[in-house]
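*Asks:* no letters, just coordinates:
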């Protein structure tokens, strides 16, 4: 069984740079986990009115309610089978800000139908977003978000575009520097830019059987609704 990104992208996956193909092949079949470390050159926010929303999200490790430059950064991509038996890969990002570390947590599974990735955000998976990954002509990876849904107990609603955020992630590989480059930008269709960061990092691959899933990496609550 291939990785969730290879299955979602189909033949398009083979157009990625080889370094990106390996990184996004992390899964139970590959037996590899990927741990990255580097620096985010900039973490930014939009206008002042977004700060309360970022602070609320930050309480559940969704987005980062701080700005900064030259911030040490780690990302942990570890595959595991969740409590519903789905292959899942963590995308846990930790930003070592001067005020203390901040996390931006996501866990990803293959969406029903297999044509996209389902991204559960935060410690309790209250938010779920459809992700549509594509390979760019230069071999980089472009990920755009689609529909967002909010789940809490019996509540299961689609987040209106007016208050939601459209995410765009671009990841590439710089062969000269031997580093992955990443740029994340979240915008609102009415209010403009909300949040983003950009920087670079290197990675190490680990045998997932020996590494395992460390304490605190999995979400507190897992959501079955897609």
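*Replies:* Okay, I see it. In this text, all values refer to a predicted model and were calculated from it rather than measured experimentally.

*Asks:* CA only for contacts and neighbour counts going forward, please
*Replies:* OK.

*Asks:* what helix or strand is residue 22 on?
*Replies:* Assigned by DSSP states H and E, residue 22 belongs to helix 18-23.

*Asks:* please name every helix or strand in contact with that helix.
*Replies:* Under the contact criterion of 3 or more C-alpha pairs under 8 Å, 6 or more residues apart in numbering; DSSP states H and E, helix 18-23 touches strand 166-174.

*Asks:* which residues touch the strand it packs on?
*Replies:* Applying C-alpha atoms under 8 Å, 6 or more residues apart in numbering, the external contacts of strand 166-174 come out as 17, 19-20, 139-146, 179-189.

*Asks:* could you redo the last one with a cut-off of 6 Å?
*Replies:* By C-alpha atoms under 6 Å, 6 or more residues apart in numbering, the list of residues contacting strand 166-174 from outside reads 140-145, 179-187.

*Asks:* tell me which residues of that strand come out buried.
*Replies:* Residues of strand 166-174 classed as buried: 166-173 (neighbour count, 16 or more other C-alpha atoms under 10 Å).

*Asks:* got another one to weigh against that:
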């Protein structure tokens, strides 16, 4: 049983069957998929220095675009202390630049949150709250956030909403991610579709 099954408990069975397969993630077996982001939008132009720094840490990036090819790779492995961790590796192939968005996830079974360590090195941290919709989609929302060990004030947070589903007619996974700040507005948004490949 991987971290998402442990976290969601009985709600895991309410996910669309394809999402259950995707998030079962057997130990040391990768889920690999390719797809296209119909749209990717970053934030304001004046924030470019922040985006370039974040891109160096394989986190956010300054590019926007349409119909951007991408790949995603998720791998679950055991840490030395026996805790399970899932590595997320997302790669976006812009015409002039390849960008990355990495994360490492474990769970806090007491607080019932996913502990999300963003980037490489992982300087950003966020609590993630997982929920299942009536239609069987997965919705993820961010909570407490830190930079290093310092708590980020709420007015500086990048508030995250993710919705992942499966389109039975097109036989593709769907993904929509929106990151915004109460003062700065949109920090990043992307939406697209993907299909699994051989690991």
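*Replies:* Right, received. Where do you want to start? What you see is a predicted model; the values in this text were computed from it and never measured.

*Asks:* got a TM-score for the two of them?
*Replies:* Aligned and superposed, the two chains score 0.94 in TM-score terms (TM-score structural alignment, normalised by the length of the second structure); 199 aligned residues with a C-alpha RMSD of 1.5 Å.

*Asks:* greatest separation within the contacts of strand 166-174 of the first structure: which pair is it?
*Replies:* Distance extremes for those: the farthest pair is 179 and 187 at 26.4 Å, using C-alpha to C-alpha.

*Asks:* translate residue 46 of the first structure into the numbering of the second structure.
*Replies:* The pairwise alignment with the second structure assigns residue 46 of the first structure to residue 43, based on TM-score structural alignment.

*Asks:* return the residues in contact with that match.
*Replies:* By C-alpha under 6 Å, 6+ apart, the neighbours of residue 43 of the second structure are 186-188.

*Asks:* if we go to 8 Å?
*Replies:* Going by C-alpha under 8 Å, 6+ apart, residue 43 of the second structure touches 62, 185-188.

*Asks:* from those residues, list just the buried residues.
*Replies:* Among those, the ones that count as buried by 16+ other C-alpha under 10 Å are 62, 186-188.

*Asks:* farthest pair within those residues?
*Replies:* 62 and 186 (12.3 Å).

*Asks:* okay, and the common contacts of the two?
*Replies:* Counting by C-alpha under 8 Å, 6+ apart, the common neighbours of residue 62 of the second structure and residue 186 are 42-43.

*Asks:* tell me the secondary structure at the residue sitting furthest away from the middle of the second structure.
*Replies:* Farthest-out residue of the second structure from its mean C-alpha position, per C-alpha atoms, centre = their mean: residue 46, at 25.0 Å. Classification of residue 46 of the second structure by DSSP: H, G, I helix; E, B strand; the rest coil places it in helix.

*Asks:* same deal with residue 37 of the second structure?
*Replies:* Judged by three-state DSSP, the three-state class of residue 37 of the second structure is strand.

*Asks:* quick one: it from residue 137 of the second structure, how far?
*Replies:* Distance of residue 37 of the second structure to residue 137 of the second structure, computed by C-alpha to C-alpha, to the nearest Å: 19 Å.

*Asks:* which one's more surrounded, these two?
*Replies:* Neighbour count, other C-alpha atoms under 10 Å: between residue 37 of the second structure and residue 137, residue 37 has more, with 22 against 18.

*Asks:* skipping adjacent residues, who's closest to that one in space?
*Replies:* What sits nearest to residue 37 of the second structure in space, not counting adjacent residues and going by C-alpha to C-alpha, 6 or more residues apart in numbering, is residue 192, at 3.9 Å.

*Asks:* what sits against the residue mapped onto the one you found from the first structure?
*Replies:* Matched to the first structure by TM-score structural alignment, residue 192 of the second structure sits across from residue 199. Taking C-alpha under 8 Å, 6+ apart as the criterion, residue 199 of the first structure is in contact with 38-42, 181-183.

*Asks:* go again using 6 Å as the cut-off
*Replies:* Counting by C-alpha under 6 Å, 6+ apart, residue 199 of the first structure touches 39-41, 181-182.

*Asks:* what about the helices in the first structure?
*Replies:* 4-9, 18-23, 51-58, 208-211 (DSSP state H).

*Asks:* got the angle between the lengthiest strand in the first structure and helix 51-58?
*Replies:* Secondary structure of the first structure per DSSP state E: the longest strand is strand 192-207. Angle of strand 192-207 of the first structure versus helix 51-58, following axes from the mean of the first three to the mean of the last three C-alpha atoms, to 10 degrees, is 20 degrees.
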